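Q: what follows is a predicted structure for the sequence shown.
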Amino acid sequence: MAAFAGHLSEGAAIDWAALHARWILDTDPAAAPLAYTIFAVAMTTVRLLGDPIRARLGSVRTIQLAGVLATCGYVLVLGAPLTGEALRVVCAWTGWALAGVGLATVVPVIFSAVGAAGGPVGRALSLVTAFGYSGMLVGPAVLGYVAEASSLPVALIIPGALAAVIALSGAPAIRALPRADRVPVES
């Protein structure tokens, strides 16, 4: 579930950040794509630093922090239209940056935890990967249908809520995995 939520929230930013800036915030067409660029730069930067972050904080605290940051990012994005005209874009871009920072470590931490669990790692990792990437593929399209039926801000509540799911369910999911160093070796 956490991998699905992470991928869907990431896919939402990839496909909808620039359109949110253009359609909802009424950003200049030339500046609207910067929303996605800010998200991508933040995500890439933190993803490159993900292993040292996880080594320092541990997988459980890293995924909790990731979920909280991503949730805060989506709250800022969704709240941006409520701010003054001068702050709208800054608020949304800050939100996309926070979402990128938070979502950057979700999938690598989950994949690493599944790999460290031992047992039939290939089967477990393929299952987690399938659920994760289904969120990336299906999520943005579902958000498009929701946006068409209601509005883009209403659709973006979905990845914001799923970011909160990461914060709440990611840590218990990682704790529930057996660790390879605690799994008895069969003779």
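A: Here it is on my side, so go on. Residues are numbered from 1 along each chain as shown.
Q: rest of the way, CA atoms for contacts and neighbours
A: Noted.
Q: from residue 18, how far out is residue 160?
A: 17 Å (C-alpha to C-alpha, to the nearest Å).
Q: next, the one to line up against it:
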Amino acid sequence: MSEVSRQRISLSGYFFLLGFGFASWASRIPSIKTNFDFNEAELGNLLLVMPISSLIGLPISGWLVSKYNSRVPLFVSYIFFSISLLAIGYSSKLEFLVIAVAVFSFCMRIANISVNTQSLAVQKMRDKKIMGSFHGLWSLGGLGGALFSTVMVKLEVPMKEHFLYVALISLFFGIIAYPFLLKKDKSAIGNRLVLGKPDKYMLYLGLMVFFAALCEGGMFDWSGVYFREVVGEEIFTLGYLIFMTFMAFSRFFSDRLIDLIGMRKTYVLGAAIVTFGMLLAIIFPYFTPVLIGFSLVGIGVSAVFPMTFSLAGSSKKYSPGMAISIISTYGIVGMLIGPPLVGYLAHIFGLQAAFVLFILSGLMLIPLSQLFFRLKNE
């Protein structure tokens, strides 16, 4: 087996395991809501901790991947990511829960920046589009995490035991894959953030990631709650599970779709599918229509992140690691605003009405993508 193949396999493992760990957390948000007797606004406050700590981690992650090869910050942050998930499960006091969630999000951000920096380097060595498949593995890990969580909920396994199993699995396979990561991917140029007038190339990409993150992050955090409280389904993880299933498998086909119709049309098609799916789930809040609607939302958002990260990696102004860090800042702001905003809107108008926010987010991809490609073609 070639060295590039080993690097791709080890990176695939990290993408999968990061998705698995995140989905384990997201799937048990309704359990946390019940255990701590949160209302929607209080849950929104807890969810606000994640994007804030993640936002703090962004400049640190950008500095780390520009100063060192990305494999070291990836491995160290991944270890603490796994340990902090375990701490969430064992938190019995609100203060400990907030700290554990903050560390979990902080480490996840550094790991995500590092793993995407590695993947761009491997993609360039292979000279073919593979970002979609990497992100597909993250989503597949999310699907695996959601399935595992569904089994744990069905068997009434306590959350702390559930997260213990996830942490042990993640640590075991993460340590095995570490020696095969790409060792020399530090860029010699473009490692400094240039302050001043925003670069339109990065601005448009960032805004697309912002709205995609608002929609995707909101679905991560609220789809299970929607299924339990609006649809009335006891196995609440089904909402998250169906969303992740269709997003995961769609990402494996996204590179082929882009080759067929181009990125510009793929953004528009994705926005249209998100809008239709969410309208279906809101207008017909019953098991089958919501299941179909969430499936369509998963398909619609699937290609946005891998496409946008690939475009950011082609920046002439910044190194891949710095470009991804800048773009991710917009994504974190989207996640900062999205889930808590859904909580506040749901507290005032009801969760069903609050999901209109995802329709507006999906539609914004259309004008932004057209502005970006008009600029790119000038």
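A: Okay, I see it. Being a predicted model, the structure only gives us computed values, none of them experimental.
Q: picking up where we left off before, comparing residue 160 and residue 18 of structure 1, which residue is more hemmed in?
A: The neighbour count for residue 160 of structure 1 versus residue 18, taken as other C-alpha atoms under 10 Å, is higher for residue 160 (26 against 21).
Q: which position in structure 2 pairs with that one?
A: In structure 2, residue 160 of structure 1 lines up with residue 359, judged by TM-score structural alignment.
Q: who are the contact partners of the most centrally placed residue in structure 1?
A: Centrality entry for structure 1: nearest residue to the mean C-alpha point is residue 103, 3.4 Å, by C-alpha atoms, centre = their mean. Residues in contact with residue 103 of structure 1 (C-alpha atoms under 8 Å, 6 or more residues apart in numbering) are 6, 9, 10, 43, 66, 67, 70.
Q: list the buried residues of stretch 280-287 of structure 2.
A: Using 16 or more other C-alpha atoms under 10 Å as the test for burial, stretch 280-287 of structure 2 gives 280, 281, 282, 285, 286, 287.
Q: swap in stretch 154-172 of structure 1?
A: Of the residues in stretch 154-172 of structure 1, 155-171 count as buried by neighbour count, 16+ other C-alpha under 10 Å.
Q: that one against structure 2, how far on average?
A: Comparison of stretch 154-172 of structure 1 with structure 2 after fitting gives an average deviation of 1.5 Å (mean C-alpha distance after the TM-score superposition for structure 1).
Q: what's next to that stretch, contact-wise?
A: Residues outside stretch 154-172 of structure 1 that contact it (C-alpha under 8 Å, 6+ apart): 1-2, 5-6, 8-9, 12, 59-61, 63-68, 70-71, 74-75, 78, 143-144, 146-147.
Q: drop anything exposed from those residues.
A: For the contacts of stretch 154-172 of structure 1, a burial check counting by 16+ other C-alpha under 10 Å picks out 1-2, 5-6, 8-9, 12, 59-61, 63-68, 70-71, 74-75, 78, 143-144, 146.
Q: how about the contacts made by residue 53 of structure 1?
A: The contact partners of residue 53 of structure 1, taken as C-alpha under 8 Å, 6+ apart, are residue 62.
Q: that one sits in which helix or strand?
A: helix 50-57 (DSSP states H and E).
Q: what range in structure 2 does that helix sit on?
A: Taking TM-score structural alignment, helix 50-57 of structure 1 hits residues 254-261 over in structure 2.
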